[in-house]
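# Next comes the sequence, and after it the predicted model I'd like to discuss.
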Amino acid sequence: MADRSSPALTPLLAQGALLSPFKRPRSGAEVHPSRLVLRGVRIDVARLARYERVCGFATGVDALPVTYPHVLGFPLAMRIMASRSFPLPLLGLVHTSIEIRQRQELAATGAYELGVRVEGLAPHRRGTEAAVVTEARVDGVLVWESRSTYLARHRTTTGVRTPERAPDESKPLPVRAEWRLGGDVGRRYGAVSGDRNPIHLHPLAARLFGFRRAIAHGMWTVARCLAEHGPQSAVRVHADFRAPVLLPGTVAYAADGPAFALRGPGAGPGERPLLHLTGEIHPLLPAEPTRAGPP
């Protein structure tokens, strides 16, 4: 389905919230194949500037942050995930990973065609995971793509053993910066991204889904790390969101070469710091394959 106007997020959030209690996620569930397309997308430079400030990117440059197309495509992803046909409840859905492939620097003054689709569902040891692919094209040419995974936590009875992510490094990456995060980080990022999932906004809402306090958006944490890393043009980024960042709180940004991480304080005296995020950023080679759907 193609359109020229971005769907309004507030009605979609309300629809997803209302439908969530009636959805019973299960391992082996199926998702109806669909692909939504938005053509002629222009950048709202005022909104972009607010996003850059919240995430720590430089402002006033004619280049989109590498994470910004995710924000542009988020309303389309929400339309899919808030629909009756999507089998997972929107409320409590947790972003677990993202892989981005940006093939060239993207101009803030450009016009883009966005496409979003659900690649599929997969059983996870803690529930069911959905993979959502977002693509950006200029004149029909794919210039940016991402694959995000979202986890709906529920009891599993099939004995699924999802492969564990790589073990923590025996030698932690060196700390480059320390950030004190206010309790409003989730609300500020939600205002510029449109992602107003209650787990990010208020402690009471977050507790309904098992979190002691509101948690930072996964996409804010990776954007903040990439802003600290510096400008990117043709790159491949992968990040795993390992443990939620509770708000307010203090985190340390660590990096060495292509690897980066976000760590917090240990749970007790003498314990290793909690690892919130790990990732890598590499130059994108011209021959690297894509996950692109039909143009």
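On my side now, so go ahead. Numbers count the residues shown, from 1 in each chain.

# Please make it C-alpha for all contacts and neighbour counts, starting now.
Will do.

# and residue 166, which of the three is it?
Counting by DSSP: H, G, I helix; E, B strand; the rest coil, the backbone at residue 166 sits in coil.

# tally of neighbours for it?
7 (other Cα atoms under 10 Å).

# Residue 161 too?
10.

# Tell me which residues are up against the helix or strand in which residue 13 is found.
Using DSSP states H and E, residue 13 sits within helix 9-19. The contact list for helix 9-19, computed with Cα atoms under 8 Å, 6 or more residues apart in numbering, reads 75, 78-79, 81-84, 89-91, 194, 196-197.

# now stretch 240-249
95-98, 180-186, 212-216, 218, 264, 274-279.

# what about that stretch, start to end distance?
20 Å (Cα to Cα, to the nearest Å).

# Second structure follows, compare the two:
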Amino acid sequence: MLLRAALTAFRRGGTLTAQPVSDCLAVSLEHLAAYNSVCGFGLRDALPLTYPHVLGFPLQMKLMTGDGFPFPLPGLVHLANRITQSRPLTLDEPLEITVSARDLRPHAQGTQVDVVTSVSGVWEGVSTYLHRTGGSPGSGEQPQRPSASAVWRVPADVGRRYGAVSGDRNPIHLHPLSAKAFGFPRAIAHGMWTKARCLAALEGRLPGAVSAEVRFRKPLLVPGRAEFSAREVPDGWKFAVWGKRPHLLGTVSAA
């Protein structure tokens, strides 16, 4: 998979013609337990809201490394992720997973595209990726730092542990040396691990029909210290992860 991803470096952009890819699978209790352990979820019949994302990851990679996806994977930036479910999925039901790509559109720094994972007609995850070609990030509205609800000590091996359960073994997450080869001072945590860790902190307080949306900001270097904040609002929750700057900003609302 890593070799196929590396070979996409020769792409120079173009049209989006990738066709959807699908599979049907059953949940492995051993795999689910390992995922819950690294992300902080308790083990229960209902699957964590973020878990279907990792189940769909092999199909996501198949689509993005295959013909019809216009961008090289090295350097592709994960900007945002939105997950919506109409009811919780359970560990004993077979899951029909389909991954597609849509909505190629301009961005101030290049072009963005959505990779959509759909599961059994009740769960959908939309990951927005940026292919940089130039320009500078817009200043935008600078978020105000919230009061911390908890302080996380993020260990150096979290990228390797999450990579093992998610299949996402991007070198920027695995080791300081491989991360430095891509311009980072040391390894960085997966954005989807950070989102999962936030939702684990809210476990038991979210409705079954729910939507959780995050925007990824500055990478979270590991090992590191991060402040998690969460506050209840009329339509759900607002949460964030901060270091010196924001790493992630998110909202949860009833779907």
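Looks like it came in fine. If you're wondering where the values come from, they're calculated on a predicted model, not measured in any experiment.

# which among the contacts of helix 9-19 of structure 1 end up buried?
Neighbour counting by 16 or more other Cα atoms under 10 Å classes 75, 78-79, 81-84, 89-91, 194, 196-197 among the contacts of helix 9-19 of structure 1 as buried.

# can you map out the helices along the stretch 151-255 of structure 2?
158-166, 176-180, 191-201 (DSSP state H, counting those that start in this stretch).

# got the contact list for the spatially most central residue of structure 2?
The residue lying closest to the centre of structure 2 (Cα atoms, centre = their mean) is residue 192, at 3.0 Å. Residue 192 of structure 2 makes contacts with residue 50, as judged by Cα under 8 Å, 6+ apart.

# how much space is there between it and residue 67 of structure 2?
For residue 192 of structure 2 relative to residue 67 of structure 2 (Cα to Cα), the value is 25 Å.

# got it, and residue 248 of structure 2?
The value you get for residue 248 of structure 2 to residue 67 of structure 2, if Cα to Cα is used, is 32 Å.

# now swap in residue 184 of structure 2 and tell me
Counting by Cα to Cα, the gap from residue 184 of structure 2 to residue 67 of structure 2 is 30 Å.

# What of residue 141 of structure 2?
From residue 141 of structure 2 to residue 67 of structure 2 the distance is 38 Å (Cα to Cα).

# Over to residue 134 of structure 2?
For residue 134 of structure 2 relative to residue 67 of structure 2 (Cα to Cα), the value is 25 Å.

# returning to that earlier point: the contacts of stretch 240-249 of structure 1, buried ones only, as a PyMOL selection?
Here is the PyMOL command that picks out the buried ones among the contacts of stretch 240-249 of structure 1, judged by 16+ other Cα under 10 Å:
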select buried, resi 95+96+97+98+181+183+184+185+186+213+214+215+216+218+264+274+275+276+277+278+279
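
# Going along the chain, name the strands of structure 2.
21-25, 77-85, 95-107, 110-119, 123-132, 150-154, 210-216, 224-233, 236-242, 246-254 (DSSP state E).

# so can I have TSV of the ones you listed showing distance to residue 43 of structure 2?
TSV is the format used below for the strands of structure 2 (distance: least, Cα to Cα, whole Å):
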stretch	distance to residue 43 of structure 2
strand 21-25	19
strand 77-85	19
strand 95-107	18
strand 110-119	20
strand 123-132	19
strand 150-154	21
strand 210-216	19
strand 224-233	22
strand 236-242	23
strand 246-254	21
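
# what about stretch 208-222 of structure 2, start to end distance?
Start-to-end, stretch 208-222 of structure 2 (Cα to Cα) is 32 Å.

# likewise stretch 71-89 of structure 2?
32 Å.

# and for that stretch, what span of structure 1 is it aligned with?
Mapping stretch 71-89 of structure 2 onto structure 1 (TM-score structural alignment) gives residues 88-106.

# so stretch 198-210 of structure 1 matches what in structure 2?
Against structure 2, stretch 198-210 of structure 1 falls on residues 171-183 (TM-score structural alignment).

# Give me the distance between the two termini of that stretch.
11 Å.

# Would you mind listing the buried residues in it?
Here stretch 171-183 of structure 2 shows 171, 172, 173, 174, 175, 176, 178, 179 as buried, counting by 16+ other Cα under 10 Å.

# any chance of these in a markdown table, with distance to residue 109 of structure 2 too?
Shown next, in a markdown table, are the buried residues of stretch 171-183 of structure 2 (distance: Cα to Cα, whole Å):
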| residue | distance to residue 109 of structure 2 |
| --- | --- |
| 171 | 24 |
| 172 | 21 |
| 173 | 23 |
| 174 | 27 |
| 175 | 28 |
| 176 | 27 |
| 178 | 25 |
| 179 | 22 |
